[in-house]
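Student: sequence and predicted structure below; questions after.
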Amino acid sequence: MSHKISVVIIDDELPARNLIKAYLKKHNNIDVLGEASNGFEGIKVVQELKPDVIFLDIQMPKVTGLEMLEVIDNPPFVIFTTAYDEYALKAFELNAIDYLLKPFSEERFDAALQKAIDGKEKVNKKVISKTVEETHQLKNERLTRIVVKKGSELNVIPVNEVVYIEADDDYVFIHTADNKFIKSATMKHFQENLDKAQFVRIHRSYILNISKINKIEQYDKESYVAIVNENCKLKVSKSGYKLLKDVLSL
């Protein structure tokens, strides 16, 4: 990065954004293009302005920094600015240019900025997806929402609105009653992090929200079909049927 380096700051706390801007003012080769106070604004600013580097808070309301980053096409260099707990930080250490643990000194800030200027490591979407998965596992959280992008819009889908999830190579389709969204993620991630009392892997291709099932019909001798409605009938494998029986206490 020998040219003037463009930067966007995304943090829900104004004092944190102001501190970063104050530190950046001392660097003549930095051009602050804009800032955002949440993930929705953040994705719009990054996609419109295409900065070289983003300073990104992780814990933000509505959409986290990681969820935002996960749906950005061709993510820029990223420096996380976070008060996240030390266990989750272990998952981030190798997956971005750097992270700054709040409160951070100017010296520590300058060291992180220099890494971005040197441009030795660019964040990778698959790595970020993996980091999101690892974070849920480290914090032992159940997914309560899924963040996806459709066109230029960021969508936050509460999991109780998900009808089923369908495998498609390196992607999944998230089906709701009214829409279908594509996301770069694994079925394994959803199988491990969704509530197992609500979501069942009924087939290698499907994870189904059991509250959406209308009925289960036998298809042939050892196979079944889960019927959501007239237009949504999903194959149930032998192992999937056993899981359904256990969860539904049939």
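Tutor: Yep, that arrived.
Student: switch to C-alpha atoms for all contacts and neighbour counts from now on
Tutor: Fine.
Student: what about the longest helix in this structure?
Tutor: The helix that spans the most residues within the chain, counting by DSSP state H, is helix 125-139.
Student: chain center to that one: distance?
Tutor: Centre-to-centre, helix 125-139 and its host chain are 8 Å apart (C-alpha atoms, centre = their mean, to the nearest Å).
Student: list the buried residues in that helix.
Tutor: Buried positions in helix 125-139, judged by neighbour count with 16 or more other C-alpha atoms under 10 Å: 125, 128, 129, 130, 131, 132, 133, 134, 135, 136.
Student: what do you get for stretch 194-213?
Tutor: Buried-residue list, stretch 194-213, by 16+ other C-alpha under 10 Å: 194-196, 198-203, 205-210, 212-213.
Student: from the residues you listed, which land in helices?
Tutor: Per DSSP H, these never map to helices.
Student: same for the longest helix of the chain, what does it pack against?
Tutor: In this structure, helix 125-139 packs against helix 65-70, helix 86-92, helix 187-193, with contacts taken as 3 or more C-alpha pairs under 8 Å, 6 or more residues apart in numbering; DSSP states H and E.
Student: okay, the residue most central in space within the chain and residue 57: tell me how far apart.
Tutor: The centroid of the chain falls nearest to residue 67 when counting by C-alpha atoms, centre = their mean (3.2 Å). Using C-alpha to C-alpha, to the nearest Å, we find residue 67 at a distance of 11 Å from residue 57.
Student: what is the neighbour count of the closest residue to residue 24 other than its chain neighbours?
Tutor: Spatially, and ignoring its direct neighbours in sequence, residue 24 is nearest to residue 30 (6.7 Å; C-alpha to C-alpha, 6 or more residues apart in numbering). Other residues lying near residue 30 total 18 when counted by other C-alpha atoms under 10 Å.
Student: who touches residue 30 in this structure?
Tutor: 4, 5, 6, 7, 24 (C-alpha atoms under 8 Å, 6 or more residues apart in numbering).
Student: the structure to be compared is supplied as follows:
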Amino acid sequence: MKVTIENIPPGSEPEIIIRCNEPDESLMKLIYSIKSTSKKLVGIMDLQMHIINLNDVFYFEAVDNKVFIYCQEKVFESRLKLYEIETEYEHWDFFRASKSTILNISKIESVSPILYGRFEALLQNSEKVFISRQYVPVLKTKLGL
């Protein structure tokens, strides 16, 4: 892939032009990541709203009609529903791991098969998250297996 950067006159709006034969998945992922840098993920903790970088999110989990955002050491509450998060961030490294969990693939350290076709993901923060058997094929596709 060839990358060209041109200087523009001061005050001009930056522009990105992509020339390709057929946009593949990696190119589309790059486009979505560029577009979504302006998106903000808001989490609530101790009655304060916090802006969260998507790269810091390990997983989202729905518990008792509330959605929580799990980061390295902190847990925030989200005002979004799980299906809204899934739709909003499907082009990132997030995927539905179970009925109540959306997992960040880039935070997985290892994956192990367990009983009845389910998998267990060990995350970089040493937490373990289960992947339901119906979502294992999605994980394999995302990992290119």
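Tutor: Looks like it arrived, so ask away. Fair warning: this is a prediction, and the values are worked out from it, not measured in the lab.
Student: do you know the score for how well these two fit?
Tutor: After superposition, the two chains reach a TM-score (TM-score structural alignment, normalised by the length of the second structure) of 0.68; 111 aligned residues with a C-alpha RMSD of 2.2 Å.
Student: re the thing from before, now intersect the buried residues of stretch 194-213 of the first structure with the strands, please.
Tutor: 199, 200, 201, 202, 203, 206, 207, 208, 209 (DSSP state E).
Student: quick one: map the fifth one onto the second structure.
Tutor: Which is residue 203 of the first structure. Under the alignment (TM-score structural alignment), residue 203 of the first structure pairs with residue 98 in the second structure.
Student: which residue packs closest to its match, ignoring adjacent ones?
Tutor: Using C-alpha to C-alpha, 6+ apart, the nearest residue to residue 98 of the second structure is residue 132, at 5.1 Å.
Student: what is the neighbour count of the one you found?
Tutor: 18.
Student: so it touches residue 115, yeah?
Tutor: No. Taking C-alpha atoms under 8 Å as the definition, residue 132 of the second structure is not a contact partner of residue 115, at 10.4 Å.
Student: list the contacts for residue 86 of the second structure?
Tutor: Neighbouring residues of residue 86 of the second structure by C-alpha under 8 Å, 6+ apart: 94, 95, 96, 102.
Student: tell me which of those residues persist in the first structure.
Tutor: Counting by both residues aligned by TM-score structural alignment, their matches' C-alpha atoms under 8 Å, the members of these that carry over to the first structure are 94, 95, 96, 102.
Student: follow-up on the earlier one: now the residue nearest to residue 24 of the first structure: how far from residue 136 of the first structure?
Tutor: In terms of C-alpha to C-alpha, residue 30 of the first structure sits 35 Å off from residue 136 of the first structure.
Student: now the buried residues of helix 125-139 of the first structure in CSV, with distance to residue 100 of the first structure?
Tutor: Shown next, in CSV, are the buried residues of helix 125-139 of the first structure (distance: C-alpha to C-alpha, whole Å):
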residue, distance to residue 100 of the first structure
125, 20
128, 17
129, 20
130, 20
131, 17
132, 18
133, 21
134, 19
135, 17
136, 21
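Student: can you show me the helices along the first structure?
Tutor: 14-24, 39-49, 65-70, 86-92, 106-118, 125-139, 187-193, 238-248.
Student: TSV for those helices, including distance to residue 175 of the first structure?
Tutor: Converted to TSV, these look like this (distance: least, C-alpha to C-alpha, whole Å):
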stretch	distance to residue 175 of the first structure
helix 14-24	37
helix 39-49	22
helix 65-70	19
helix 86-92	29
helix 106-118	38
helix 125-139	20
helix 187-193	13
helix 238-248	19
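Student: deepest in the core, which of these is it.
Tutor: Of all the helices of the first structure, helix 65-70 carries the top mean neighbour count, a mean of 23, counting by mean count of other C-alpha atoms under 10 Å.
Student: equivalent range in the second structure for that helix?
Tutor: By TM-score structural alignment, helix 65-70 of the first structure lines up with nothing in the second structure.
Student: now swap in stretch 128-137 of the first structure and tell me
Tutor: Going by TM-score structural alignment: stretch 128-137 of the first structure matches no residues.
Student: contacts for that stretch?
Tutor: 66-67, 69-70, 88, 91-92, 95, 142-143, 184-185, 189, 193.
Student: straight-line length of stretch 97-112 of the second structure, end to end?
Tutor: In stretch 97-112 of the second structure, first residue to last residue: 14 Å (C-alpha to C-alpha).
Student: quick one: that stretch to chain centroid distance?
Tutor: With C-alpha atoms, centre = their mean, you get 10 Å for stretch 97-112 of the second structure.
Student: again, but for stretch 187-200 of the first structure
Tutor: The chain centroid and the centroid of stretch 187-200 of the first structure are separated by 16 Å under C-alpha atoms, centre = their mean.
Student: also stretch 111-127 of the second structure?
Tutor: Stretch 111-127 of the second structure sits 18 Å away from the centroid of its parent chain (C-alpha atoms, centre = their mean).
Student: ok, stretch 200-217 of the first structure next?
Tutor: From the chain centre to the centre of stretch 200-217 of the first structure is a distance of 24 Å (C-alpha atoms, centre = their mean).
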